[in-house]
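*Asks:* Got a sequence here, can you build the structure:
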Amino acid sequence: MARELLPYQIAERSIIKKYRKQLWNPFIAAVKRYALVEPGDKIAVCISGGKDSMLMAKLFQELHRHSDVPFEVIYLVMDPGYNEMNRAKIESNAKLLNIPITIFETDIFDVANNADEHPCYLCARMRRGHLYRKAKDLGCNKIALGHHLNDVIETTVMAMFYSSQLQGMMPKLHSQNFEGMELIRPMYCIREDDIIAWRRYNELSFIQCACRFTENCTICDNGGGGSKRQEVKILLRHLKQTNPDIEKSIFNAIHAVCTETFPGIRKSDGDHSFLEDYEARRGE
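*Replies:* Now for the predicted structure:
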C-alpha cells in the first residue's frame, strides 16, 4: 500500500515532477547562468509570506538537498508590523510546507505609515536595510528575494513609461551599504503564471498585500489596485493576446542591449552622449 504523502511532500514532488519545466528548470537555469549560489555561501532566503517567496523557499530546500555545491541557508521572515491574521498565516504556511523559518520583528509599518511623503518608498528601503542587517548578523553573505520574470519585465517597461529611462532589474547586486553582502534573485526566469498554477495545484493560500494601507486585500490572487505596476501588468496581458511571446521578447531584449544604437547612456559615473566617441567609430 502506497504511503500517503503530507502536504509539504506533495508540494515538493509537484516542483520536481509536474512543474519541473516551469519551475525547477528555470530556477536552476538562473542559479547557473547568473552564478547566484557559490561554494561557501550562507544565504538568507527572505520570506514575505506571499506565493513567490514561499515557493522560493521550497526551491532552495530542494537545491540544498541535492546540490553538489556546499552552501548554507536560513529561511528568514521579517515582521514589519503584520496584523495578527497575517503573522499567523505566515507561520501556519511555513509549518504546513515544512519550512523552518527564523522570524525577527521591526517597527517598519509604524515608521513608514507616519511618513508625510512616499511611505511605500520608505517602507521598501527600510525592509531591505533590515533584511541585510539581520542576515549579516546571522553570518550570511547573501539575501535572496522572490522577484520573478514578470517583475523583471514589468520593471523595465515601467522605467521606460514613467521614469523616462531604460532600466532593468538585475539578477544579483552588491550591497552599497553592507560590505560583503549581495542580493540575489533566483526566481529571475520563472513566470508568475506558473507560480500561481503551482499554488492552485497544491490548494495553498498566501498573504498578498500586508501593508496597512491595503489590508482589505491581504489574501487574494491579485493585488496592486490602481498602481502603475498593475497598469503595466494589464497592458502586457492585452499585448500577449496578439503576441504570445512578448514576455520572452522583452526578457531576451534586456540580455541583448545594443548600447551603440542609443544617443545617451547612463553609467555609474554619469550620463554619456553618443557624440563622445562618434568620430572614433567612423567607418565601423
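
*Asks:* Could you use CA atoms for every contact and neighbour count after this?
*Replies:* OK.

*Asks:* neighbours around Q22, how many?
*Replies:* Applying the criterion other CA atoms under 10 Å, we find 19 residues in the vicinity of Q22.

*Asks:* I have a second one here; can you model it like the first so I can compare?
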Amino acid sequence: MPKLYPRLKRLIGRAIHRYELLAEGDRVLLGLSGGEDSLVLLSFLAEWRRKTPFRWELFAVHLDMGFDTPADHEKKIKALKDYCEKLAVPFEVFFTNYGQMALEAKEKKVSPCFVCSWFRRKHLFRLAGEKKYNKIAFGHHKDDLIVTFFLNMCYHGELATMLPKQEMFKGELYIIRPLIFVEKKLISAFAKKEALPVFKNPCPLSPYTRRAKMEKILEEKLYPENPKFKGNIFHAIFNCKPDYLPKL
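*Replies:* Reported below is the predicted structural model:
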C-alpha cells in the first residue's frame, strides 16, 4: 500500500491536534493488548513523544486476562517487552483472572464481554489513579467507532458511539483514541509491513460476540452495496442534525 506511513501519521496527527489529545506534562498509559491496533498506536505515539516540542510521558501496560497457556503467555510477554524496549517505552504486566470471571458469567447468563470489559477498565482506572496517569490511550479506530454506533442503535436504542477524547472523574482522567480517523485495513497493512509482534485475541468467545457479528454484517452485507457507505456513515456520526430528529 503506497505511502502507508505518511497517511497513518497524517490521520493520527489530525486526531491529536483536532481534539487536543496530548499536552505538556501528560502521563499517558497505553493499554497494550498484543493486538495490531495497540501495537501500531504504541509505535506512532512513541515517535510522537520524541518529536513534540513539549514533554510528556508514555507507559505501556498489558493486562493478562488468564486465557493464554503458560507457553503462549511467556512468548507474548517477551515479544511485547522487547518491542517496548526497542521503542524506549516503559512496560509493565499485570496478571488477572478476569477472563475466567467472564467465562463463569456466561454460565450465569450474564454478558461475558461486559464483565471482562468492566473489570479491565476498572483495573486501568485504578492503576491510573495510583500511579498518577492523567490519560489512558486505547487503540480504537474508525471501524470500531462505526460498529459501536450500530451496536448502540440496534441493541440499546440510542445514537451514541466512542469519543476521540472522553472526560472521566470530573476531568481527573481522560480516555484518548488517536486512531479514531484510521481504518482497520491501514492498521493491518502497517502491522504486516513492519512485522510487528501481533498476537491473536486468546478469548475463546471473541468470534461470537455482538461486536464480531455486527462487524460481519457491515463488512459482508452493507459495505459491499456501495463503496461510499462506510465513509458516509462515519461522516454522519460527526454531522448530526438534532433539529431533524424527533423529540421523545
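
*Asks:* What would you report as the TM-score here?
*Replies:* The TM-score (TM-score structural alignment, normalised by the length of the second structure) is 0.87; 239 aligned residues with a CA RMSD of 2.2 Å.

*Asks:* what range in the first structure does the longest strand along the second structure sit on?
*Replies:* Using DSSP state E to assign secondary structure, the strand with the most residues in the second structure is strand 57-64. When the first structure is aligned by TM-score structural alignment, the counterpart of strand 57-64 of the second structure is residues 72-79.

*Asks:* That stretch: average distance to aligned residues in the second structure?
*Replies:* In the superposition with the second structure, the aligned residues lie an average of 1.3 Å away from stretch 72-79 of the first structure, counting by mean CA distance after the TM-score superposition for the first structure.

*Asks:* Tell me the counterpart of L127 of the second structure in the first structure.
*Replies:* Using TM-score structural alignment, the equivalent of L127 of the second structure in the first structure is K134.

*Asks:* end-to-end on stretch 64-73 of the first structure?
*Replies:* As for stretch 64-73 of the first structure, its first-to-last residue distance stands at 8 Å under the measure CA to CA, to the nearest Å.

*Asks:* and if you look at stretch 66-77 of the first structure?
*Replies:* This stretch, stretch 66-77 of the first structure, spans 24 Å end to end (CA to CA).

*Asks:* on that earlier part again, output the contacting helices and strands for the longest strand of the second structure.
*Replies:* Contacting strand 57-64 of the second structure under the criterion 3 or more CA pairs under 8 Å, 6 or more residues apart in numbering; DSSP states H and E are the following elements: strand 27-31, helix 36-51, strand 91-95.

*Asks:* Can you list the buried residues in the longest one?
*Replies:* If I follow you right, that is helix 36-51 of the second structure. Buried residues in helix 36-51 of the second structure, counted by 16 or more other CA atoms under 10 Å: E36, D37, S38, L39, V40, L41, L42, S43, F44, L45, A46, W48.

*Asks:* same check, this time on the last one
*Replies:* Neighbour-count burial for strand 91-95 of the second structure, with 16+ other CA under 10 Å as criterion, is recorded at F91.

*Asks:* Show me what that strand packs onto, helices and strands only.
*Replies:* Packing contacts for strand 91-95 of the second structure, counted by 3+ CA pairs under 8 Å, 6+ apart, involve strand 57-64, helix 70-87.

*Asks:* Just give me the mean distance for it relative to the first structure.
*Replies:* If you overlay the two and look at strand 91-95 of the second structure, the average distance to its match in the first structure is 1.7 Å (mean CA distance after the TM-score superposition for the first structure).

*Asks:* in the first structure, what residues pair with that strand?
*Replies:* Per TM-score structural alignment, the counterpart of strand 91-95 of the second structure in the first structure is residues 101-105.

*Asks:* tell me the secondary structure for A23 of the second structure?
*Replies:* For A23 of the second structure, the secondary structure call by DSSP: H, G, I helix; E, B strand; the rest coil comes out as coil.
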